[in-house]
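# Quick one, structure for this:
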Amino acid sequence: MISQHLREQQIREEAADWAVRLSQGDPDPATAEALARWCQADPRHPEALAFAQATWDALGQLADEPAASDPPRRRGPRQTARPTTRSRRRWRWASGVAALLLVTVLGVDVGRPLLLPLLADHASGTGEVRRVTLPDGSEVELDSRSAIDVLYSDGERRVRLLAGEACFSVAPMGGDERRPFVVESAGGTTRALGTRFLVGERGHGAWVGVLEHSVAVNLEGVPGERVLSEGQSARYDRTQGIQPLLGLDLQRASSWRRGVLVFDRVPLAEVAEQLNRYRTRRLVITDARLARREVSGVFRLDILDEALDTLTHELHAQRLDVPGATFLY
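The predicted structure follows:
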């Protein structure tokens, strides 16, 4: 039986191959049918293909970037690069090889952070909470290691969440602004019916929480939509559909916006997972009993190392710091 790791690698290889094939132009009917079968065969296939295509496009666009000595230019609407010359074809081939290596050898989890500066219009670094103002006046707060792509058009204001978590404060429709505001993530969309909401990655899916007014959540391939009101939240993915998140405290879940992380009787393993989003040195819990210990507290993002000192003392744990990691046991 094929291992989970080998299966994930096989999916990435197949996705990279499809991305290269599709970059050559519109597929013939047989190829389109084969692609449809492949996408339907596993819920992970469409996500892997989308990432491989984004990688291909981003690397291809590097050929169009000005040299360091060139005067800056405004960035126009993003378009898929097309090979028009022999040098461009060579570049696209090199890009395809690079994309294949990054997606199959490094994998999505490692390759994506390296490529986010290429794929994203706006991205935040490790430990950084960043505020972005969009062209229509809407504001986005990016959590640590988060990224978005802004895809505004005449028909809608679309933002694609590429990684992490973000809070959207939407400029309402009215006057000259008639376009709906839509956030795309993990095969689903969240359409603003009000002003402020959260969208974040969760495994192979995403979660949505409404801080003010309401939103409409749609999942590709699932009929209908789920309307969430203020204080409500839901998660979605291609296997479970759209499911409510009961008992989630949105103020606590979005505490990173205030520069803190708040935990109330949360297992240390989950605390470590959250802290690792904000630290360059990974926190590893090596003792299973310690990992199950519950933690309550408020940790300031700007002094997480001090908070970790306090946590180690309160839990009577041992700590070992090595390059790139901190071990608690």
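# From here on, just use CA atoms for contacts and neighbour counts.
Noted.
# To which secondary structure element is F197 assigned?
Secondary-structure element containing F197, defined by DSSP states H and E: strand 196-202.
# now do V284
In this assignment (DSSP H and E), V284 forms part of strand 282-285.
# do T55 as well
helix 44-61.
# Can you show me the strands along the stretch 1-150 of the chain?
Counting by DSSP state E, counting those that start in this stretch, the stretch 1-150 of the chain has these strands, from start to end: 122-123, 130-133, 139-142, 147-152.
# which of the ones you listed is buried the deepest?
Of the strands of the stretch 1-150 of the chain, the one with the most neighbours on average (mean count of other C-alpha atoms under 10 Å) is strand 122-123, at a mean of 23.
# Run through who's touching it.
Outside of strand 122-123, the residues within contact range by C-alpha atoms under 8 Å, 6 or more residues apart in numbering are 116-117, 132, 142, 145-149.
# quick one: which of the residues you listed is nearest R282?
The shortest approach to R282 among the contacts of strand 122-123 belongs to R145, at 13.9 Å (C-alpha to C-alpha).
# Can you give me every residue that contacts the residue lying closest to D17 once chain neighbours are set aside?
Using C-alpha to C-alpha, 6 or more residues apart in numbering and skipping the chain neighbours, the partner closest in space to D17 is L100 (7.7 Å). With C-alpha under 8 Å, 6+ apart as the criterion, the residues that contact L100 are 13, 16-17, 52.
# Let me know which of the strands of the stretch 1-150 of the chain is the nearest to A234.
Comparison of these against A234 by C-alpha to C-alpha identifies strand 139-142 as nearest, at 19.6 Å.
# To compare with the earlier structure, here is another sequence to fold:
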Amino acid sequence: MRGHAGHAVSRRGAAVKAALQRLADEIEVPLDVLIQALEWQVTSWSGEITEQESRSLLAWRSAREEHERAWNQVQSVSGRLSTATSASNGNALRSVRSSLPRRNALKVLGLMVGGTAALYGARESSIVQSRFAEFQTGTGETREIALSDGTRVNMNTRTAINTAFSAHERKVELVSGEIFVVSTKEADVATRPFIVQTRQGHVQPLGTRFGVRQDSRVTQVNVEQGRVLIAPANARNTAALDAGWQTRFTADDIFAVEPTPPNINAWTRGLLIVERQSLGDFLTVLGRYRSGYLRCDERAAKLVVSGSYPLADTDRVLTALELALPVRVRRLTPYWISVEAVA
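Model prediction:
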């Protein structure tokens, strides 16, 4: 019996994680950000949240747009739960909130939010879920895929793609994350084009090397060699982008082109190379390669960073920042890191 119970718990945990992942994909945030929002909700439920924790919660919510999106979703789900719960059950729920240890309370909240997510929106998603994608990378992971036509696709951290090759086209669907493509030029390119499909439209290379990043509302494109054609989903016009330039586009429009920053695709070599970049922007990028929450205060964010840093060891990068800049790295937990300016 104990073995059967263990399997049941394992299946339930997997189902909750899957539901949470669907909700995270639906609102376009990483799963770990949604879990952080859940942890903050548990802290609020405890009834013992301190003034410092309240300030930290506000700072976390304002640090990134995706944090606020995750927090609002958790609040929305909690509101639906309250509306759907009778008075007696509501009292019992409040009792559970205050009496359970924080870790167990997080599990209960995950069960409720995960189950509610399955009922209230995951089924409505128009985005192909990352967890079902043909090729995926986790946090801090990169990999290279060789396609049947000889094209090479480098996948950055937290990336998911699907491929669909037919007699009429060769398509890579960028579900989430970032890729760098080294494409080949087929003899029948006119009748069998290669395209990268995103939520906002598609990019068609003409035998080239280029990068594509799928953000929540825009697609970013940079060209290292050759030329690409950009076609927003709802626009009739297309635009060509040449080597050395980058741009962004929505489903309706294409932004003005800008020179591509040097070493923008250094991640394909396992490096983050920057030249006089603000520490705030630097940590935003570095945070994609580690689980948990990485933030910096206002003074630290304005400091300037230059150098070459290994993406495979983000803790080593943080240590290097302490040595090179007037900052202190506070490790509250392995998943909660704060970089603060020192006098």
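# on that earlier part again, and the contacts of strand 122-123 of structure 1, which two are furthest apart?
Spanning the widest gap among these are L116 and V132, at 16.2 Å by C-alpha to C-alpha.
# Nearest residue to the middle of structure 1?
Relative to the mean C-alpha position of structure 1, the nearest C-alpha, by C-alpha atoms, centre = their mean, is the one of A163, at 1.6 Å.
# Assign a three-state SS to the equivalent of that residue over in structure 2, would you?
Taking TM-score structural alignment, A163 of structure 1 has S176 as its aligned residue in structure 2. In three-state terms, and counting by DSSP: H, G, I helix; E, B strand; the rest coil, S176 of structure 2 is strand.
# Quickly note the distance from S176 of structure 2 to Q214 of structure 2.
Per C-alpha to C-alpha, to the nearest Å, S176 of structure 2 is found 6 Å from Q214 of structure 2.
# Can you check which residues contact both of those two?
What both S176 of structure 2 and Q214 touch, as defined by C-alpha under 8 Å, 6+ apart, is an empty set.
# Skipping its backbone neighbours, what lies nearest A171 of structure 1 in space?
S138 is the one closest to A171 of structure 1 (C-alpha to C-alpha, 6+ apart), at 4.7 Å.
# The one you found matches what in structure 2?
Using TM-score structural alignment, the partner of S138 of structure 1 in structure 2 is T151.
# do L283 of structure 1 as well
Mapped onto structure 2 by TM-score structural alignment, L283 of structure 1 lines up with L294.
# go on, E201 of structure 1?
Checking TM-score structural alignment: E201 of structure 1 goes with Q214.
# count of residues packed around that match?
Using other C-alpha atoms under 10 Å as the criterion, Q214 of structure 2 is surrounded by 21 other residues.
# Enumerate every residue touching it.
Applying C-alpha under 8 Å, 6+ apart to Q214 of structure 2 gives the contacts 174-178, 198-199, 220.
# hmm, which of those residues are common to structure 1?
When the contacts of Q214 of structure 2 are mapped onto structure 1 and checked using both residues aligned by TM-score structural alignment, their matches' C-alpha atoms under 8 Å, the preserved contacts are 176-178, 198-199, 220.
# Off-centre distance for the host helix or strand of V221 of structure 2?
Applying DSSP H and E as the criterion places V221 of structure 2 in strand 219-225. If you compare the mean C-alpha spot of strand 219-225 of structure 2 with that of the full chain, they lie 19 Å apart, counting by C-alpha atoms, centre = their mean, to the nearest Å.
# Report the angle between it and strand 209-214.
Put simply, strand 219-225 of structure 2 runs at 170 degrees to strand 209-214, going by axes from the mean of the first three to the mean of the last three C-alpha atoms, to 10 degrees.
# re the thing from before, the very next helix or strand once past the strand holding V284 of structure 1 vs structure 2, average offset?
The helix or strand immediately downstream of strand 282-285 of structure 1 is helix 288-292, counting by DSSP H and E. After superposition onto structure 2, helix 288-292 of structure 1 lies on average 1.3 Å away from the residues it aligns with, using mean C-alpha distance after the TM-score superposition for structure 1.
# R80 of structure 2 corresponds to which position in structure 1?
Using TM-score structural alignment, R80 of structure 2 sits opposite a gap in structure 1.
# can you count the residues close to R80 of structure 2?
Number of residues near R80 of structure 2 (other C-alpha under 10 Å) recorded here: 14.
# Can you classify it by secondary structure?
When the structure is reduced to helix, strand and coil (three-state DSSP), R80 of structure 2 reads as helix.
# State the distance from it to L241 of structure 2.
Relative to L241 of structure 2, R80 of structure 2 is positioned 47 Å away (criterion: C-alpha to C-alpha).
# Next, the buried residues of the helix or strand following the strand holding V221 of structure 2.
For strand 219-225 of structure 2, the following helix or strand on the C-terminal side (DSSP H and E) is strand 227-232. By neighbour count, and taking 16 or more other C-alpha atoms under 10 Å as the criterion, the buried residues in strand 227-232 of structure 2 are 227-228, 230-232.
# Kindly report the same for stretch 250-264 of structure 1.
Buried residues in stretch 250-264 of structure 1, counted by 16+ other C-alpha under 10 Å: 250, 254, 256-257, 260-263.
# ditto for stretch 183-194 of structure 2
For stretch 183-194 of structure 2, the buried set under the neighbour-count rule, 16+ other C-alpha under 10 Å, comprises 183-184, 192-194.
# Aligned against structure 2, show me the partner of A36 of structure 1.
In structure 2, A36 of structure 1 lands on no residue (TM-score structural alignment).
# in the stretch 201-343 of structure 2, which spans are helices?
Secondary structure of the stretch 201-343 of structure 2 (DSSP state H, counting those that start in this stretch): helices located at 279-286, 298-301, 314-324.
# so can I have JSON lines of those helices showing distance to R102 of structure 2?
Supplementary listing: those in JSON lines, determined by distance: least, C-alpha to C-alpha, whole Å:
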{"stretch": "helix 279-286", "distance to R102 of structure 2": "28"}
{"stretch": "helix 298-301", "distance to R102 of structure 2": "30"}
{"stretch": "helix 314-324", "distance to R102 of structure 2": "27"}
